[in-house]
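In: fold the stuff below for me.
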Amino acid sequence: MNWLGSDYNLMTNAIGRTVASQKVIANNIANVDTPGYKAKRLVFNDVLDTQMKLSLKRHTTIESNGSIVDRSSNMRNDGNGVDIDLEMSELSRNQIEYEALVEQLNRKYAGLESVIRGGR
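Out: Below you'll find the model as predicted:
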């Protein structure tokens, strides 16, 4: 029996997903000036099939770490496919999602603490 509840597992998994996404986004930003670098996105198994059907066509590649490389959008003559504005907006969105999830998890812990202390 999981005394923390199923929502605890969902929240911790979602937090892990945001941390992994943060690493991929940071890597894209770090390579904004690398010739030939293609921007990557992290896709998770439960949405992979849907994403592949909806948006992934012949110009994308799935790497072994689960990230997807979009080979169709060369923004510059040097072949670099990083859109810094998109990366910064994704970074902000991901940060907001992370903070919201951590806040929910903190509230869950505060509720458990209240129960343990007898409502005091």
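In: only C-alpha atoms from now on, for both contacts and neighbour counts.
Out: OK.
In: so the most centrally placed residue in the chain: helix, strand or coil?
Out: For the chain, the residue sitting closest to the mean C-alpha position, by CA atoms, centre = their mean, is residue 21 at 2.9 Å. When classified by DSSP: H, G, I helix; E, B strand; the rest coil, residue 21 comes out as helix.
In: and this one, please, so the two structures can be compared:
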Amino acid sequence: MKLFSGTINNLENSLNYSNLKQKVIAQNIANVDTPNYKSKEVLKTSFQSELKSAMQAFKTDTRHYDFTNASARTSFPVVQNSNSSYNHNGNSVDIDKEMAELAENQIYYNALIERINGKFNSLRTVISGGK
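Out: Sure thing, here's the model as predicted:
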């Protein structure tokens, strides 16, 4: 029996994803007026496909998830959006889209922090004997 489930590792991996996404969004916003700057994004489908494949690998119950393989992935691909141009100067940053993604990522990050705090509070309760 494992003392710690892989949930903490998965939450850490998710926080790494959110952190990288925050950096990429901030970089896009900082370069909103830079001529010929092409916006970047973290590939969300890569993270979701990794999660889905890991969920399918653990077949005892569809609600169960084996986190051991998901924690091994620590990098997420960042791609440059070179297909479009929103400004006359060749810049492809859409500030409204970036601000919406920033708000969405902040909500995601806060939810992860709440969840990991809950896990640590549960561990503290177990260690202290329920007091």
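In: can you give me the TM-score here?
Out: Once superposed, the chains reach a TM-score of 0.80 (TM-score structural alignment, normalised by the length of the first structure), with 105 aligned residues with a CA RMSD of 2.0 Å.
In: show me what counts as buried in the helix or strand that residue 15 of the second structure is a member of.
Out: Assigned by DSSP states H and E, residue 15 of the second structure belongs to helix 7-30. By neighbour count on 16 or more other CA atoms under 10 Å, the buried set for helix 7-30 of the second structure is 7-18, 20-22, 24-25, 28-29.
In: now stretch 92-109 of the first structure
Out: 94, 95, 98, 101, 102, 105, 108.
In: where in the second structure does that stretch align, residue-wise?
Out: Aligning stretch 92-109 of the first structure against the second structure (TM-score structural alignment) gives residues 103-120.
In: and residue 68 of the first structure, that one's in a helix?
Out: No - counting by three-state DSSP, residue 68 of the first structure is not part of a helix but strand.
In: please list the members of the buried residues of stretch 92-109 of the first structure that lie in helices.
Out: 94, 95, 98, 101, 102, 105, 108 (DSSP state H).
In: those into TSV, with extra columns for distance to residue 79 of the first structure?
Out: Converted to TSV, these look like this (distance: CA to CA, whole Å):
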residue	distance to residue 79 of the first structure
94	26
95	28
98	32
101	36
102	38
105	42
108	47
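In: just name the closest of these to residue 49 of the first structure, please.
Out: residue 94 (21.8 Å; CA to CA).
In: ok, for the closest one, nearest residue in space, not its chain neighbours?
Out: Of all residues not flanking residue 94 of the first structure in the chain, residue 18 sits nearest, at 6.2 Å (CA to CA, 6 or more residues apart in numbering).
In: and the one you found, how close does it get to residue 37 of the first structure?
Out: Per CA to CA, to the nearest Å, residue 18 of the first structure is found 23 Å from residue 37 of the first structure.
In: and for residue 119 of the first structure?
Out: 55 Å.
In: who has more neighbours out of these two?
Out: residue 37 (18 against 9; other CA atoms under 10 Å).
In: helix, strand, or coil at the closest residue in space to that one that isn't next to it in sequence?
Out: Leaving aside its chain neighbours, residue 37 of the first structure sits nearest to residue 80 (4.8 Å; criterion: CA to CA, 6+ apart). Assigned by three-state DSSP, the conformation of residue 80 of the first structure is coil.
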